[in-house]
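Q: can't give you the sequence, but here's the structure:
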């Protein structure tokens, strides 16, 4: 005959077993998601190598470009490192005033921080790697993007093409390399995601941050992560999470949005240098380049790219003024610049 104590012991044992199974299941799910993403990265790398080979073969048949298109010499290439004359005396405290931001900005970040999970990020990357959303030129993409108002930005309510031209023109006035100017023009082009398979603006715009490890307080409105289910997962809520010390940011999943999306598009379709690709991928990673967080995930390559991202951020942030440029007046200059670094002209988005 079973006593009350034996029944209680049996019940506790079953509960312990259930908890253990749940933990094991979560662990297996986490590893499975990582495996899926690794496989997709490999497929994407093979695809990227194939596209580069095809582009190189095509470029062999292209006639020599005009003299002003030739690759700059070392001195001119390094000019991107020089401090901006255009924003030397800017009042930086007048930008990113989130404590004064309107309700739409705060509500945006509450939703973003709740829904940017590891599971969602892996699914988003699989979606990106397994389909093409549109085929069009970069300039056509900029024109399409012009209908979007970024709900996460407290500094401007101008159209996307206005901000793109503001940034590019500021870089151009400082006599930076042509590839740098192009980054200014296209750095936000990934916001086209909003018109494709996004679930709102929360997976398109806003500051970015790593998922799969502990959410740091240096992320804007960090208190709103309390609704994110990943903080309850032991795989994801430690300092390193699913990553390792100095593993390199290329192995880290940053919250999915326009930065990651456009980085992969440009990596597959352009001849932009590594510094340009880093500017595109990390320009919204403010906890890193603005607050100095996550340095323990960086490798030597990231330290080199950090300088480039910081150099670009000056133009991205401080060009947000009320001055608007004549799009038609600048169109031909920038279309020529686009063709220089996107040889295929029609891009898979």
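A: Structure's in. What do you need? Small disclaimer: the values here were computed from a predicted structure and weren't measured.
Q: when you work out contacts or count neighbours from here on, use the C-alpha atoms and nothing else.
A: Will do.
Q: host element of the most centrally placed residue in the chain?
A: Averaging the C-alpha coordinates of the chain gives a centre point, and the residue nearest to it by C-alpha atoms, centre = their mean is residue 259 (2.4 Å). Here residue 259 is covered by helix 258-269, with elements defined by DSSP states H and E.
Q: tell me what that helix is packed against?
A: Using 3 or more C-alpha pairs under 8 Å, 6 or more residues apart in numbering; DSSP states H and E as the contact definition, the elements that helix 258-269 packs against are helix 4-59, helix 274-282, strand 347-348.
Q: does anything pack onto the host helix or strand of residue 340? Which helices or strands?
A: Residue 340 is located in helix 327-341, with elements delineated by DSSP H and E. Packing partners of helix 327-341 (3+ C-alpha pairs under 8 Å, 6+ apart): helix 138-145, helix 178-186.
Q: put this next to the first one:
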């Protein structure tokens, strides 16, 4: 479904900055409203329920489970990530990837391209990436039928992982996936596999090894340099292509892998008042991103019209990546 278009010479088509509506969106929104307003439907279908175990029968994000099927792979990924993700590395990757000259393609083409990428940092997932995107989005639709922008965030939150694809330079896993964290200050113990930072040069740099490092109390996350990865890349792609999604959507995309913050409460001393307001949406999103992973696949053909209508509403037809 959809044709991949990769041509750095193609001009991104201009679009009206105002949100666009469509019959597809209205139809799917009406179905969602019927689901949550009708007691019979609600009882038979049910709102999103968090499972107790992942697809491998273990607890979610069980990074210390020694018998996990993917634990060795995940630990190797984090060893490389925590060794190489320094302040200088993040700055170099921004310079490299924020030229937006790699490809011109639509959001849906990028969703399909992501199926060729494997995330070595995830101990919970073995399904194609597009299934994770759709499972997340569909779970959000159950609980938040009115927040259509939130549905789209579920679909696109991981699209930055295309940096793993040869068309985008085939970056190493440690430069694209895994939990994100601030660089330029001390690594908090709440970060997964924090013991693996011992070989990171910034750990031994006096400028970066204190709680605040180069930052100030309540400086705001906009002023904090995060470790480089798919979150930051997709956020920058959205800004560069003038998405009309609301600010909280961009916040969720940018920090959804910042588990030390939204799951453990670390680094809150860096947050501004606006960050605290947006954090509630990030905490809501985490439930769906993490616990919707399942072997039960979403029918892509069935839901495509709805999500394409949201893409048309909030994005230009094609984007520069």
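A: Structure's in. What do you need? Since this is a predicted model, take the numbers as computed values, not measurements.
Q: what's the TM-score here?
A: A TM-score of 0.82 describes the superposed chains when it is computed by TM-score structural alignment, normalised by the length of structure 2; 282 aligned residues with a C-alpha RMSD of 2.5 Å.
Q: structure 2: matching residues for stretch 323-335 of structure 1?
A: Residue correspondence for stretch 323-335 of structure 1 in structure 2, counting by TM-score structural alignment: residues 296-308.
Q: could I get the buried residue list for that stretch?
A: For stretch 296-308 of structure 2, burial by neighbour count (16 or more other C-alpha atoms under 10 Å) applies to 298, 305-308.
Q: try stretch 212-223 of structure 1
A: Neighbour-count burial for stretch 212-223 of structure 1, with 16+ other C-alpha under 10 Å as criterion, is recorded at 212-216, 218-220.
Q: counterpart of it in structure 2, which residues?
A: Stretch 212-223 of structure 1 maps onto residues 184-195 of structure 2, going by TM-score structural alignment.
Q: how close does residue 301 of structure 2 get to residue 289 of structure 2?
A: The gap separating residue 301 of structure 2 from residue 289 of structure 2 is 21 Å, by C-alpha to C-alpha, to the nearest Å.
Q: how about the strands in the stretch 101-250 of structure 1?
A: In the stretch 101-250 of structure 1, strands defined by DSSP state E, counting those that start in this stretch lie at 135-136, listed in chain order.
Q: in the stretch 51-200 of structure 1, which spans are helices?
A: According to DSSP state H, counting those that start in this stretch, the stretch 51-200 of structure 1 carries its helices in the segments 74-77, 103-115, 118-130, 138-145, 160-173, 178-186.
Q: mind giving me the packing neighbours of the last one?
A: Which is helix 178-186 of structure 1. Contact partners of helix 178-186 of structure 1 among helices and strands, from 3+ C-alpha pairs under 8 Å, 6+ apart: helix 160-173, helix 274-282, helix 300-318, helix 327-341.
Q: so it aligns onto which residues of structure 2?
A: Taking TM-score structural alignment as the measure, structure 2 aligns residues 148-156 with helix 178-186 of structure 1.
Q: what separates the matching stretch from the chain centre, distance-wise?
A: The gap between where stretch 148-156 of structure 2 is centred and where its chain is centred comes out at 11 Å by C-alpha atoms, centre = their mean, to the nearest Å.
Q: now do stretch 340-347 of structure 1
A: Counting by C-alpha atoms, centre = their mean, stretch 340-347 of structure 1 comes out at 21 Å from the chain centroid.
Q: need the residues that contact it.
A: Under the contact criterion C-alpha atoms under 8 Å, 6 or more residues apart in numbering, stretch 340-347 of structure 1 has outside partners 55, 59, 69, 135-138, 179, 269-272, 338-339.
Q: and it, what's buried?
A: Within stretch 340-347 of structure 1, judged by 16+ other C-alpha under 10 Å, the buried ones are 340-343, 345-347.
Q: cool, and stretch 163-175 of structure 1?
A: Neighbour counts over stretch 163-175 of structure 1 (16+ other C-alpha under 10 Å) mark 163-172, 174-175 as buried.
Q: and the residue nearest to the centre of structure 1, what does it touch?
A: Residue 259 of structure 1 makes contact with 187-188, 190, 280-284, according to C-alpha under 8 Å, 6+ apart.
Q: which residue lines up with it in structure 2?
A: When the two structures are superposed using TM-score structural alignment, residue 259 of structure 1 falls opposite residue 231 in structure 2.
Q: residue 23 of structure 2: neighbour count?
A: Residues near residue 23 of structure 2, counting by other C-alpha atoms under 10 Å, number 11.
Q: I should have written residue 286 of structure 1 there, sorry.
A: The burial count assigned to residue 286 of structure 1 is 20, neighbours taken as other C-alpha under 10 Å.
Q: from residue 198 of structure 2, how far out is residue 209 of structure 2?
A: Here residue 209 of structure 2 is placed at a distance of 12 Å from residue 198 of structure 2 (C-alpha to C-alpha).
Q: who has more neighbours out of these two?
A: The residue with more neighbours, out of residue 209 of structure 2 and residue 198, is residue 209; 17 against 13, by other C-alpha under 10 Å.
Q: residue 218 of structure 2 touches residue 269, doesn't it?
A: Yes - counting by C-alpha atoms under 8 Å, residue 218 of structure 2 does reach residue 269; the two are 5.7 Å apart.
Q: would you list the helices and strands packed on helix 327-341 of structure 1 in CSV and tack on mean neighbour count?
A: As requested, these are arranged in CSV below (neighbours: other C-alpha atoms under 10 Å):
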stretch, mean neighbour count
helix 138-145, 18
helix 178-186, 24
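Q: now these as JSON lines including distance to residue 250 of structure 1?
A: Below are these laid out as JSON lines (distance: least, C-alpha to C-alpha, whole Å):
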{"stretch": "helix 138-145", "distance to residue 250 of structure 1": "25"}
{"stretch": "helix 178-186", "distance to residue 250 of structure 1": "19"}
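Q: hmm, who's touching stretch 36-50 of structure 1?
A: By C-alpha under 8 Å, 6+ apart, the surrounding residues in contact with stretch 36-50 of structure 1 are 122, 125-126, 129, 267-268.
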